[in-house]
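Chemist: Let me see the structure of the following:
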Amino acid sequence: MGTDFTYYQDTIKAQNQSVEISKNITTAQVHRFNSHVDTSDYIPSRQHTEVISELMVKPSIILPNRERQYPGTDWLTVLIFAGIALFASIRYGYAKYIHHLFLSLFNYATSVRMLNDKSYPVFHAAYRLEIIFYLALSIFVYQGLNLIKWESARVNPTYFGFVLGGVLVYFFGKKLIYLTLGLLFETQNETREYLFNMDNFNRSLSLILLPIVILVAFAPFKTPVFITVSGLIIFLIFNLLLLKRGVFILLKKQFSLFYLFLYLCTLEILPLLLIYKVVV
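Modeler: Predicted structure coming up:
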C-alpha cells in the first residue's frame, strides 16, 4: 500500500515538472527543435491560401452566362426604358380608355362612339400610345434588320435614326395621301373615320410590340428568331383587321370596287410589298 502511494506521488511530481518545463520553452527553441526533426515521414499541413484558391477555382454555384447579341447598344436600352416609362404613365390613369381601345378593334359601335367623343387633350394617353408605337416599331424593324444581317445594317444610333425617320415618313405620308384622296373623291368623313381606326389599331399594337422588342433585346436566346417572327405575324394580323374595317367603312358609302381597290390595296398592300422587295 505504501509502495503504491509513493508511486502515485512520483507520478504527480513528474507531471508538474513537465508542465513547468513546457512553460519555460521559448518559440525559438521550438523552431530549432523542428529544424532537427526529420519531417519526411509526415504529411505537410495545407496552407490556408491553398484551401481558398481551390474554393475559388471550383465554385459551388455556377451562374448562367449569355453573350450579348448587340454589344454597344446601351442607348437602345434607354429608348426601351423610355417606352416603358410612357406606358407606366398611362397604366392606371387611363385603364378604362385602354379597355375601350382594344374593344374597338372588334366592336365597330365602340369605335364610332370613341370617334364621336374624341376630344383628347395634348397629353392624353392616345398621343403617348402613338409615341410608343412609332418608337417600338422602329426598334422592332431595327432589330429585325440586324437579326437577318442586312448588308446596310449598322449597330449605332445613326442607323436607328434613319429607321425611325423612315417609319415616320411612311405613316405620316400615308395619312397625307389618304386625306388628299378623300378631298378629291369627296369622302372626307369616311377617310377621317378610317384614319381614326388606323390610329386605334396602331395604339393597340404599341402595347404588344413593346414587350416583343424587350424580349428580343433581353431574352436568353442566342438568336431570337421565333420572337421576331411572332411579332411580324401579329403586325400582319393587325393590318388585316384594319383592312377589314376599312372595307366596312367604305362600303357604307357604296363605293365602287375601283375606289375600294385604290384606297386600300394601293395605299396599304403595295407599300408593304415594295418595302419587302427592297429589304429582301
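Chemist: use CA for all of it now, contacts and neighbours both
Modeler: Noted.
Chemist: Distance check, the spatially most central residue of the chain against residue 128.
Modeler: Nearest to the geometric centre of the chain sits residue 214, at 1.9 Å (CA atoms, centre = their mean). Plainly put, residue 214 is 18 Å away from residue 128 if you go by CA to CA, to the nearest Å.
Chemist: wait, doesn't the residue nearest to the centre of the chain sit right on residue 82?
Modeler: No: counting by CA atoms under 8 Å, residue 214 sits too far from residue 82 to count as a contact (11.9 Å).
Chemist: mind listing the helices for this structure?
Modeler: In the chain, the helices defined using DSSP state H lie at 2-24, 27-36, 48-57, 74-91, 95-103, 108-116, 125-147, 157-184, 188-218, 225-252, 257-260, 270-279.
Chemist: To compare with the earlier structure, here is another sequence to fold:
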Amino acid sequence: MEFITREILSTNWLTVLIVICLVLLATAKSINALRFYDFVALFSNNKYIISYQKPNKLSSLFNITLLLLQIASVSLFLYLCFDVFEWRTTPIEITLYFKIAIIYTVIVIFKVLIEKIIATIFSIDAIIDEYLFYKISYRNFTGLLLLPINIVFIYTFEPSKIAFIILLVAIAILNIIILVSFYRKNENIILNHLFYFILYLCALEIAPYFILYKSIKY
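Modeler: Predicted structure coming up:
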C-alpha cells in the first residue's frame, strides 16, 4: 500500500488567521452570550431576527465583531477558491489573501452606505434598516459556517474543484433563498417600485461580486 503525501505550503499565517477568527468568535460570545446562542441557532429559528431586529444597531460591538469574522472567514474561503481554481495572480499567498479581504471589505461597506443613502432619499429608512440587519445577520452566519470548512480544507482534506463548485452553488442558493424570503415579506412595496428594485438587484446585489472577482484576478 503506497501512501501519497500531501504537499502543504507554509500555513503559519493561515494558523494565525484562524486563531484570530476563533478569538473574534469568543469575543462575540463574551459580549452577549444569550444573543450569541440565538445567533448560532439562526438557521433553525427566527428568534434572533425577531428579538434583535428592532433595537439593533449595525454599529454595535456585537455586530462589528461578527462582521469582522465574516470578512476574515469569507476572504479565506475565496482565497482557497482562487488557489484551487488556479486563478492566483500574485506569487505571495498572504498578499493575495489581503487583496481579497480589502476588496471584500470595501464592497461590503460601500453597499451598506449606498443602501443607507437610498433609504434616506426615498424615505424608507425603517425597511432598509430591517433589510440590512436581516441580510448581514445571515451573511455573518455564513461566515461562521465557512470557518470549520476552511479549517478542514487547510489541515485535513485537500479541496477539489468539484467540492468548491458544490459549496459555491450551495452558498449562492442559500443567499437567494434568504433574499427571496425577505422580498416576499415586502412584495407589495417591491411591486410598487419594480423598476427601481430590478435596478437595485443589478447594481448592488450582482455587480459587486463580479467586480470582486475581476479586481482580484487582474
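Chemist: Run a quick neighbour tally on residue 139 of structure 2.
Modeler: 21 (other CA atoms under 10 Å).
Chemist: Quick one: map it onto structure 1.
Modeler: Residue pairing (TM-score structural alignment): residue 139 of structure 2 is matched to residue 202 of structure 1.
Chemist: List the contacts of its match.
Modeler: 130, 133 (CA atoms under 8 Å, 6 or more residues apart in numbering).
Chemist: separation between it and residue 100 of structure 1?
Modeler: From residue 202 of structure 1 over to residue 100 of structure 1 (counting by CA to CA), the distance is 14 Å.
Chemist: just residue 145 of structure 1 next, same as before
Modeler: Distance from residue 145 of structure 1 to residue 100 of structure 1, by CA to CA: 34 Å.
Chemist: same thing with residue 109 of structure 1?
Modeler: For residue 109 of structure 1 relative to residue 100 of structure 1 (CA to CA), the value is 11 Å.
Chemist: Among these two, which residue is more densely surrounded?
Modeler: Set side by side, residue 109 of structure 1 and residue 100 show more neighbours around residue 100, with 15 against 11, by other CA under 10 Å.
Chemist: Aligned to the more buried one, what sits in structure 2?
Modeler: Aligned partner of residue 100 of structure 1 by TM-score structural alignment: residue 38.
Chemist: what's the answer for residue 217 of structure 1, then?
Modeler: In structure 2, residue 217 of structure 1 lands on residue 154 (TM-score structural alignment).
Chemist: Tell me who's in contact with its match.
Modeler: Residue 154 of structure 2 sits next to residue 11 when contact means CA under 8 Å, 6+ apart.
Chemist: looking at it, residue 71 of structure 2 is touching residue 106, isn't it?
Modeler: No: contact criterion CA under 8 Å: residue 71 of structure 2 and residue 106 do not qualify, at 10.4 Å.
Chemist: Show me which of those two is the more surrounded one.
Modeler: residue 71 (21 against 11).
Chemist: The more buried one -> structure 1?
Modeler: Taking TM-score structural alignment, residue 71 of structure 2 has residue 134 as its aligned residue in structure 1.
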